[in-house]
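Engineer: Sequence and predicted structure below; questions after.
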Amino acid sequence: MTRLIVVRHGQTVWNLERKYQGHSDIALTDTGLNQARAVAERLAEEPVHAVYASDLSRAFKTAECIAAAHSLTVKLVPELREIKFGEWEGLTYEQITERWPGLLGKLWTTPDELEIPGGETFRQLKERSTAAIRQILAAHPGQTVAVVAHGGTIGTILCAILDIHLNHVWRIRQDNTAVNVIDFYEGRPTITLLNCVRHLKAEKAGNLPEVK
């Protein structure tokens, strides 16, 4: 069995401000760092053989905490970045709605049909992220690997694993430092844990902003 542990990054300032981040390199808040340390402590007893992450600092710093607990270094994979939001990056929901009336609604209802101005499509995100996951799995047969990425990225990976349409991507919630576990038996995936944040304080778990 090969085990894939997929973790979303910790909280950022733009999460709090409900701004779309995409490829913008936004740092973790103090709370985000504490979340990263908490998830690292939770995973410290897991037999992790390798740690991979998006090259954006919010994912990399989260991964560093996990890797340190296992005396490992983080391997950066740019293909694990969040979807490129293009002209929407740094803007709030209200600002995007004002400038592109009617377009943002497609992000939540039919993301597979959405063309983000200056950005990527969700199909492009799915293709690059799942290709990266396949390469990681091929490099670690029979091992446990941790991967730190982003909400949208993780959603598309899980859609691929579950073989469901990309228009359902936002039905798979991903809180900051959520832990997801996928076990592969002879290449066949089974999701054994989804969006688990039990390592966070009870009053905080599940109450963070949804903007990616």
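Structural biologist: Yes, it's here.
Engineer: Please count neighbours and contacts with C-alpha atoms only from this point.
Structural biologist: Noted.
Engineer: Buried residues in the helix ranked longest in the chain, which are they?
Structural biologist: Looking across the chain with DSSP state H, the single longest helix is helix 122-139. By 16 or more other Cα atoms under 10 Å, the buried positions in helix 122-139 come out as 122, 123, 125, 126, 128, 129, 130, 132, 133, 136, 137.
Engineer: Tell me how far residue 70 lies from residue 45.
Structural biologist: Distance, residue 70 to residue 45, by Cα to Cα, to the nearest Å: 9 Å.
Engineer: picking that back up, next SSE downstream of the longest helix of the chain?
Structural biologist: Counting by DSSP states H and E, the next helix or strand C-terminal to helix 122-139 is strand 144-149.
Engineer: what helices or strands is the following helix or strand past that following strand leaning on?
Structural biologist: Per DSSP H and E, strand 144-149 leads on to helix 151-162 as the next helix or strand towards the C-terminus. Applying 3 or more Cα pairs under 8 Å, 6 or more residues apart in numbering; DSSP states H and E, one finds that helix 151-162 contacts strand 2-8, helix 122-139.
Engineer: residues touching residue 115, list them.
Structural biologist: Contact analysis of residue 115 by Cα atoms under 8 Å, 6 or more residues apart in numbering lists residue 121.
Engineer: nope, residue 191 is what I meant
Structural biologist: Counting by Cα under 8 Å, 6+ apart, residue 191 has contacts 180, 181, 182, 183.
Engineer: quick one: buried residues of the top strand by length along the chain?
Structural biologist: In the chain, with assignment by DSSP state E, the single longest strand is strand 188-196. Neighbour-count burial for strand 188-196 flags 189, 194, 195, 196 (criterion: 16+ other Cα under 10 Å).
Engineer: tell me the angle of that strand relative to strand 2-8?
Structural biologist: 30 degrees (axes from the mean of the first three to the mean of the last three Cα atoms, to 10 degrees).
Engineer: thinking again about what came up before, so which of the helices and strands packed on helix 151-162 comes closest to residue 14?
Structural biologist: Evaluated over the helices and strands packed on helix 151-162, closeness to residue 14 peaks at strand 2-8, with 14.9 Å, by Cα to Cα.
Engineer: Tell me which helix or strand comes right after the closest one.
Structural biologist: Helices and strands here follow DSSP H and E; after strand 2-8, the next one along the chain is helix 13-16.
Engineer: Against that first model, consider the following:
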Amino acid sequence: MTKLYLVRHGETMDNAAQIMQGQTPGRLNDVGIQQAEEVARKMANDHIDVFVSSDLYRSMQTCAIIARPHLEAGMHLKGTADASAFLTEDDILQRIETTPLIRERDWGDFTGKFIPSLPKDPKDWPDNVETLERMKSRAQNFLTWLKVAYPDKTILAVGHGIINKAIQSVYYKRPMNQIEKMANAEVRVLIL
């Protein structure tokens, strides 16, 4: 059985400012860093075999914060580091598997815009916004990849709000509008 801890990245500067980030890298703000650190504390004793992240920086940054205690504990257990050793963010990022499959939705011309000013009706959206069908295809490909690449492993994957919703939609075989929105740094568990 493959166990997936599905995590949404911590709050970013653009989240707080209500700016549509889309597939821009993004960076955690102080709240987002604290959120990721809280997940790291809560999950410090959970066994995790593999850390996976979207290839967008805000997710990689969240994943690195969560992975740090696991990776540093592993170094100490194997006797490869003394008690004062620690990993840099770059060291940790090299140990995280990244994938574009769980990037945020491509919001096309909406990227960088103030969210409250955008039209709510998809009929009024630009043609270059990624479709839900395309996102659900990426979600299915992601779940298939995990099952093939990491059978019987425990995986922590950090993605984004809407792609995480698409992953759950595919997993539960339910429409996306029936999947509850994930808060920043929220963790959900899926058994694949």
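Structural biologist: Great, that's in hand. Not measured: the values here are computed from a predicted model.
Engineer: re the thing from before, neighbour count for residue 70 and residue 45 of the first structure, which is higher?
Structural biologist: residue 70 (18 against 10; other Cα atoms under 10 Å).
Engineer: The more buried one: what's it in contact with?
Structural biologist: By Cα under 8 Å, 6+ apart, the neighbours of residue 70 of the first structure are 44, 48.
Engineer: Which helix in the second structure has the most residues?
Structural biologist: Longest helix in the second structure, counting residues (DSSP H): helix 57-77.
Engineer: In that helix, which of the residues would be classed as buried?
Structural biologist: 57-72, 75.
Engineer: and that helix, how far out from the chain's middle?
Structural biologist: 14 Å (Cα atoms, centre = their mean, to the nearest Å).
Engineer: Report the inter-axis angle for it versus strand 154-159.
Structural biologist: Interaxial angle of helix 57-77 of the second structure relative to strand 154-159 (the same axes, to 10 degrees): 150 degrees.
Engineer: how about the helices and strands packed on helix 151-162 of the first structure in TSV, adding distance to residue 24 of the first structure?
Structural biologist: Formatted as TSV, these follow (distance: least, Cα to Cα, whole Å):
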stretch	distance to residue 24 of the first structure
strand 2-8	16
helix 122-139	16
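Engineer: Tell me the one among the buried residues of helix 122-139 of the first structure nearest to residue 155 of the first structure.
Structural biologist: Nearest to residue 155 of the first structure among the buried residues of helix 122-139 of the first structure: residue 126, at 8.9 Å, using Cα to Cα.
Engineer: Could you measure from the closest residue in space to the closest one that isn't next to it in sequence over to residue 72 of the first structure?
Structural biologist: With sequence-adjacent residues excluded and distances taken as Cα to Cα, 6 or more residues apart in numbering, residue 126 of the first structure is closest to residue 156, at 5.3 Å. Counting by Cα to Cα, the separation of residue 156 of the first structure from residue 72 of the first structure is 27 Å.
Engineer: who's more crowded, the two?
Structural biologist: Legend: neighbour count by other Cα under 10 Å for residue 156 of the first structure and residue 72, higher for residue 156 (27 against 15).
Engineer: my read: the more buried one touches residue 168, true?
Structural biologist: No: checked against Cα atoms under 8 Å, the pair residue 156 of the first structure and residue 168 is beyond contact range at 9.2 Å.
Engineer: quick one: what's aligned to residue 151 of the second structure in the first structure?
Structural biologist: Under the alignment (TM-score structural alignment), residue 151 of the second structure pairs with residue 141 in the first structure.
Engineer: Let me know whether its match touches residue 50 as I believe.
Structural biologist: No: taking contacts as Cα under 8 Å, residue 141 of the first structure lies outside contact range of residue 50: 11.6 Å.
Engineer: quick one, which of the two is more surrounded?
Structural biologist: Legend: neighbour count by other Cα under 10 Å for residue 141 of the first structure and residue 50, higher for residue 50 (21 against 15).
Engineer: Not counting sequence-adjacent ones, nearest residue to the more buried one?
Structural biologist: Sequence neighbours aside, residue 145 is the residue nearest to residue 50 of the first structure in space, at 5.1 Å (criterion: Cα to Cα, 6+ apart).
Engineer: What is the burial count for that neighbour?
Structural biologist: Per other Cα under 10 Å, the neighbour tally for residue 145 of the first structure reads 23.
Engineer: residues contacting it?
Structural biologist: Applying Cα under 8 Å, 6+ apart, we find residue 145 of the first structure in contact with 3, 4, 5, 48, 49, 50, 51, 52.
Engineer: Test my guess that the third one contacts residue 181.
Structural biologist: Right, residue 5 of the first structure. Yes: Residue 5 of the first structure lies in contact with residue 181 (Cα under 8 Å); the separation is 4.6 Å.
Engineer: ok, so what distance separates residue 164 of the second structure from residue 24 of the second structure?
Structural biologist: Here the criterion is Cα to Cα. By it, residue 164 of the second structure lies 17 Å from residue 24 of the second structure.
Engineer: Name the residues that touch stretch 34-43 of the first structure?
Structural biologist: With Cα under 8 Å, 6+ apart as the criterion, stretch 34-43 of the first structure contacts 9-11, 61-63, 65-67, 69, 176-177, 199-200.
Engineer: from those, which is closest to residue 105 of the first structure?
Structural biologist: The nearest member of the contacts of stretch 34-43 of the first structure to residue 105 of the first structure, counting by Cα to Cα, is residue 176 at 23.2 Å.
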